[in-house]
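J.: Okay, predicted coordinates and the sequence, questions at the end:
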Amino acid sequence: MNATIYHNPRCGTSRSTLALLTEAGADVTIVEYLRHPPTVAELARIYARAGLSPREGLRMTEPAARALVDASDADVLKAMAIDPILIQRPLVETPKGVVLARPPERVLAIL
């Protein structure tokens, strides 16, 4: 099975999710989203497939996220594309769907 993980190698949850994907035998494409941020359109597509609002994908522990509490979905997506640290991780996409893998075991539902 093919899987794409929007990954931060410094994040323990992201590393654990990647390990689960590898152990399951998935053919994994790793997107280091901090180096190669997804576009607004790509983020919108991913969140729609996951059934999440952009706000639900916002990493609220980041100081810049607090300014987006009352922002529109479009503004949240723009902010994420400009400053990808605002994207909650890891996002994983397979042909079966998309999950925000928090906890990492959530990824098993789309394998």
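T.: Perfect, I can see it now.
J.: Only C-alpha atoms from now on, for both contacts and neighbour counts.
T.: OK.
J.: wait, Y6 sits on I87?
T.: No - with contact defined as Cα atoms under 8 Å, Y6 does not count as touching I87 (9.3 Å).
J.: With neighbour numbers in mind, choose between the two.
T.: I87 (28 against 24; other Cα atoms under 10 Å).
J.: That one reaches M80, doesn't it?
T.: Yes - between I87 and M80 a contact is recorded at 5.9 Å, counting by Cα under 8 Å.
J.: what sits against the residue nearest the centre of the chain?
T.: By Cα atoms, centre = their mean, the mean C-alpha position of the chain lies nearest to L91, the distance being 2.7 Å. By Cα atoms under 8 Å, 6 or more residues apart in numbering, the contact set of L91 is 5-7, 98-101.
J.: The structure to be compared is supplied as follows:
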Amino acid sequence: MTTLYHNPRCSKSRQTLHLLEEKGETIEVIKYLENPPSTQELKQVISLLGITPKELVRTQEAVWKETYKDKVLTDQEIIAAMIKHPILIERPIAINGTRAAIGRPPEKVLDIL
């Protein structure tokens, strides 16, 4: 089963979902803006992706630019910002077992199937 952190309003997220469906994957869709991950879940996702918390931030979002852009933040503070403002979490994120990928481009998720 593949878990997909999904935003239906995002074209890349919709394309990734469609691609997984085409591959016949069983998919657990998490609409993360409605059901944000816990701090522990987000840390696990970051670990599976093998990236830093900052690399998961959508830095072009208004809330990031207005509130966090020019600050020096710890990883914990960056994670807290994403929990408080889930719109800051890059999307889509696909998780299959112990492997994860950000679907940008959507085809990157094929690497974890």
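T.: Sure, I can see it. Everything numeric in this text was worked out from a predicted model, so none of it was measured.
J.: What is the neighbour count of L42 of structure 2?
T.: Per other Cα under 10 Å, the neighbour tally for L42 of structure 2 reads 19.
J.: which residue packs closest to it, ignoring adjacent ones?
T.: Computed as Cα to Cα, 6 or more residues apart in numbering, the closest residue to L42 of structure 2 that is not its neighbour in sequence is I79, at 7.4 Å.
J.: now do P9 of structure 1
T.: Closest to P9 of structure 1 by Cα to Cα, 6+ apart is R15, at 6.2 Å.
J.: ditto for T17 of structure 1
T.: Distances taken as Cα to Cα, 6+ apart put P104 closest to T17 of structure 1, at 4.7 Å, once the chain neighbours are dropped.
J.: swap in N96 of structure 2?
T.: T2 (4.6 Å).
J.: The one you found is in contact with T26, isn't it?
T.: Yes - with contact defined as Cα under 8 Å, T2 of structure 2 and T26 form a contacting pair (6.2 Å).
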